[in-house]
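Sequence and computational prediction follow.
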Amino acid sequence: MGDLLIRPMTLDDVEDAERVSDEGFFELETRMRRVGDPAPEHRSAAHRRRWLERTSHLVRTDPGGCWAAEDGTGTVGMATSLRRETLWCLATYAVLPQRQGQGIGKPLLAAAMTHGQACTRAMLSASMDPRAARVYHQAGFALHPQMHFTGTLDRSVLPVIEKVREGSGGDVDLMDSLDRATRGAGHGVDHELMLREQRLLVSDTSTGSGYAYLDERGRVALLAASNRRTATRLLWAALAEGPDEVVLRHLTGANQWALDVGFAARLQLHQAGYLALRGMNPPAPYVHSGALL
């Protein structure tokens, strides 16, 4: 297999990194699958395209935070991270299933974390894997359990929704100000990526402001607001605009307003994974994006 090399990721590495990530997450979902969960699947062609675009974006914007692990067999691990103002986020981190437990993951994560040494805050979305939870805890992260809703939306309970409009690139300054108030840093250049692929809803009134990105399936991908009332309005708007079969991820206990909406919409609540934080409390009112957080 040869000596292990941890080196900066380049754009030429992105496809190999996607393969490692896909295999790693497929094995994880298979191993952690609970009774009643859907069977794990490899990424679809559309999901793979979005993953490649997002990772290429991170390699361009944060070359110091993107790393590949390789030996004589090729790429065996990958990690991407981003630094926005004083916030560092781990986007993706994976090692080939057959190479786990061989001393690859620890130096790979350490390399990515050097990108955030000057940051006062850090966050990442962790799976249910107890091994990963231990690694992040030992790295100084506080683990906050995450919840998600699934189910068929009861449209008969939808309220009248007002003061929500389509957003655009002209809303970036507003969105960054909301990001700073909730998570301590704006998304900055990441809005360029999200605006290309996702629909944006905005509410901006004298009593509060907020925004929500909806993914290609019409599901909430990211939501931030200045208060719970505005966040609630945006979440109801997103549910009304989205599909009947709802998946609403990345909810923490700090966002009880989102639980109020989900239960009122007759959805089922589940628990899975952790929001791992260092130097900060769980953002609220806020539903993070998973990779770009």
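Received the coordinates, thanks. This structure is a prediction, so every number in the text was calculated from the model and none was measured. Residues are numbered from 1 along each chain as shown.

only C-alpha atoms for contact and neighbour calcs from this point on.
Noted.

Would you map the strands across the stretch 1-150 of the chain?
Under the criterion DSSP state E, counting those that start in this stretch, strands of the stretch 1-150 of the chain are mapped to 5-8, 67-71, 74-84, 87-95, 121-126, 142-152.

which residues sit against the very next helix or strand once past the last one?
Once the chain leaves strand 142-152, the next helix or strand it forms, by DSSP states H and E, is strand 165-166. By Cα atoms under 8 Å, 6 or more residues apart in numbering, the surrounding residues in contact with strand 165-166 are 199, 200, 201, 202, 203.

now swap in stretch 150-159 and tell me
236, 239-240, 244-248, 264-270.

just the buried members of those residues?
236, 239, 240, 246, 247, 248, 265, 266, 267 (16 or more other Cα atoms under 10 Å).

thought the fourth one was touching residue 148?
Okay, so that is residue 246. No. Using Cα atoms under 8 Å, residue 246 is not in contact with residue 148, being 10.0 Å away.

Ends of stretch 270-290, what's the gap?
17 Å (Cα to Cα, to the nearest Å).

Can you give me the buried ones in it?
So for stretch 270-290, counting by 16+ other Cα under 10 Å, buried means 272-278, 280, 282-290.

what ranges do the strands span in the stretch 151-293 of the chain?
Using DSSP E, counting those that start in this stretch, strands in the stretch 151-293 of the chain cover 165-166, 199-205, 208-214, 220-225, 245-251, 268-278, 286-287.

mind checking which of those is nearest residue 62?
strand 268-278 (20.0 Å; Cα to Cα).

list the helices and strands the closest one packs on?
Contacts defined by 3 or more Cα pairs under 8 Å, 6 or more residues apart in numbering; DSSP states H and E place strand 268-278 against strand 121-126, strand 142-152, helix 256-264.

any idea which of the ones you listed is most buried?
strand 121-126 (a mean of 23; mean count of other Cα atoms under 10 Å).

can you give me the angle that strand makes with strand 74-84?
140 degrees (axes from the mean of the first three to the mean of the last three Cα atoms, to 10 degrees).

any idea of the angle strand 121-126 forms with strand 87-95?
Inter-element angle recorded for strand 121-126 and strand 87-95: 30 degrees (by the same axes, to 10 degrees).

put this beside the first:
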Amino acid sequence: MSDVRIRPMTVDDVPAAERVTAVGFHELDTRMFRRAWPEPQLRPAERGAMWAERTRHLVSHDPGGCWVAERDDQLLGVVVSFVREQLWLLASYAVLPDAQGLGLGKALLAPALEHGRGCLRGMLNASSDPRALRRYHDAGFTLHPQMFLRGTPDRAAIPVLENVREGGEGDLDLMNSVDRQIRGSAHGPDHEILMRQLRLVVSETRSAQGYAYLDQGVALLAATDRRTATSLLWEAIASAESELMVGHVTPENSWAVDVGLAARLELHQEGFLALRNMRPPAPYLAHGALM
């Protein structure tokens, strides 16, 4: 590893970093593949463009949390982390298959964790990769199993929905307030990129508020009570054109399991929500990268 350099990521690194993560995640998906699941696919170009836009945003706002491992001008590994108020988050973390076993994963994670040293809490979505889980556990994170729902919904099961509307920039204060109540920190500038990439719906009554970003399912959902969260999830199901995915469901969010099974979706278990000095947020379905 003496010829490998760990250095801060720049915006110019983003295209190569996107390929490192695409290849790294595909290798992991293939290694952890279950026969009953669809064959893993390399990240498509459209998703790659979204990853790149999101990562340029994070490098611009949190350069101290974004690092690469480089040898002979080739990127071998990537870590993207960021801080929102008093919460440290890990957005992306991968090493090329041919470079694994060299200690790059540990070397990359160290400066990312240092970036969040002053934070009270930490949060990340983890795969089921045993090596990565050991690193997160050693870093003080508690691992909470996650479920996901997928399939083509029974449209006859969808109820009549009230108090759900299209969202926009005028809802930023509402969403940041919900974030702080449920996960302890606002998404802040991350809402800007989420609104560019995804459809936003909002529910607001005198006693409760919530919002969801939709992407053939749910990309992120937060609400101040289960009733509001349930309405937003039904809106996501109603909006899906065909098969949909509802991911990052912790046991504390059993309301999402109730809705998904009522819609005749399949329930599966995969991955973990890794948390440090905080309880699993609820009602809450985390975004895969921005949490």
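Received it, and whenever you're ready, just let me know what you need. Since we're looking at a predicted model, the values are computed, not measured.

Need the TM-score between these chains.
Once the chains are laid over each other, their TM-score by TM-score structural alignment, normalised by the length of the second structure reads 0.98; 291 aligned residues with a Cα RMSD of 1.0 Å.

is it possible to export the buried ones among the contacts of stretch 150-159 of the first structure to CSV including distance to residue 169 of the first structure?
Formatted as CSV, those follow (distance: Cα to Cα, whole Å):
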residue, distance to residue 169 of the first structure
236, 23
239, 23
240, 23
246, 27
247, 26
248, 25
265, 31
266, 34
267, 32
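
Name the nearest of the contacts of stretch 150-159 of the first structure relative to residue 137 of the first structure.
Using Cα to Cα, the contacts of stretch 150-159 of the first structure come closest to residue 137 of the first structure at residue 270, 22.6 Å.

what's the matching residue for residue 259 of the second structure over in the first structure?
The alignment partner of residue 259 of the second structure in the first structure, by TM-score structural alignment, is residue 261.

Would you confirm that that match contacts residue 234?
No. When contacts are counted by Cα under 8 Å, residue 261 of the first structure is not listed as touching residue 234 (10.5 Å).

Skipping adjacent residues, who's closest to the residue most central in space within the second structure in space?
The centre of the second structure sits closest to residue 288, judged by Cα atoms, centre = their mean, with a distance of 1.4 Å. Distance criterion Cα to Cα, 6 or more residues apart in numbering; nearest residue to residue 288 of the second structure, sequence neighbours excluded, is residue 125 at 6.4 Å.

dump the residue contacts of that neighbour.
90, 271, 272, 273, 274, 288, 289, 291.

same question, residue 216 of the second structure
Applying Cα under 8 Å, 6+ apart to residue 216 of the second structure gives the contacts 236, 239, 240, 241, 242, 243, 244, 245.

Spit out the contact partners of residue 212 of the first structure.
Here residue 212 of the first structure is in contact with 200, 201, 202, 220, 221, 222, 223, 224, 234, 235, 238 (Cα under 8 Å, 6+ apart).

got it, and residue 68 of the second structure?
Counting by Cα under 8 Å, 6+ apart, residue 68 of the second structure has contacts 6, 7, 8, 9, 17, 75, 76, 77, 78, 79, 108.

Thought residue 69 was touching the second one, still the case?
Yes. Under the criterion of Cα under 8 Å, residue 7 of the second structure is in contact with residue 69, at a separation of 6.6 Å.

Looking at the two, which has the bigger crowd around it?
Remark: of residue 7 of the second structure and residue 69, residue 69 carries more neighbours, 24 against 14, as counted by other Cα atoms under 10 Å.

can you tell me which residues contact the nearest residue to residue 24 of the second structure once chain neighbours are set aside?
Leaving aside its sequence neighbours, residue 24 of the second structure sits nearest to residue 96 (Cα to Cα, 6+ apart; 5.2 Å). Contact analysis of residue 96 of the second structure by Cα under 8 Å, 6+ apart lists 20, 21, 23, 24, 76, 77.

got it, and residue 240 of the second structure?
Each residue near residue 240 of the second structure by Cα under 8 Å, 6+ apart is listed here: 216, 217.

next one: residue 273 of the first structure
Counting by Cα under 8 Å, 6+ apart, residue 273 of the first structure has contacts 125, 126, 127, 128, 129, 145, 146, 147.

ok, 6 Å please
Residue 273 of the first structure sits next to 126, 127, 128, 146 when contact means Cα atoms under 6 Å, 6 or more residues apart in numbering.

Same check on residue 201 of the second structure?
165, 166, 167, 211, 212.

ranking those residues by neighbours, who comes first?
In the contacts of residue 201 of the second structure, the most neighbours by other Cα under 10 Å go to residue 211, 30 neighbours.

Not counting sequence-adjacent ones, nearest residue to residue 55 of the second structure?
In space, and not counting its chain neighbours, residue 55 of the second structure is closest to residue 14: 6.9 Å by Cα to Cα, 6+ apart.

now swap in residue 4 of the first structure and tell me
Counting by Cα to Cα, 6+ apart, residue 71 is the residue found nearest to residue 4 of the first structure once chain neighbours are left out, at 4.8 Å.

gap between the one you found and residue 1 of the first structure?
6 Å.

ditto for residue 32 of the first structure
29 Å.

Who has more neighbours out of those two?
A direct count of neighbours by other Cα under 10 Å for residue 32 of the first structure and residue 1 places residue 32 higher, at 15 against 8.

Trace that one over to the second structure, please.
Under the alignment (TM-score structural alignment), residue 32 of the first structure maps onto residue 32 of the second structure.

so who does its match touch?
Counted by Cα under 6 Å, 6+ apart, residue 32 of the second structure has zero contacts.

measure it to residue 128 of the second structure for me?
Counting by Cα to Cα - residue 32 of the second structure and residue 128 of the second structure are separated by 8 Å.

ok, for residue 231 of the second structure, nearest residue in space, not its chain neighbours?
Closest residue to residue 231 of the second structure apart from its sequence neighbours, by Cα to Cα, 6+ apart: residue 161 at 6.6 Å.

ok, how many other residues are close to the one you found?
13.

mind checking what it lines up with in the first structure?
Counting by TM-score structural alignment, residue 161 of the second structure corresponds to residue 161 in the first structure.

Distance of its match relative to residue 267 of the first structure?
Taking Cα to Cα, one finds residue 161 of the first structure at 19 Å from residue 267 of the first structure.

likewise residue 107 of the first structure?
For residue 107 of the first structure relative to residue 267 of the first structure (Cα to Cα), the value is 41 Å.

what does residue 94 of the first structure give?
Applying Cα to Cα, the value for residue 94 of the first structure to residue 267 of the first structure is 32 Å.

Could you do residue 78 of the first structure as well?
For residue 78 of the first structure, the distance to residue 267 of the first structure - Cα to Cα - is 36 Å.
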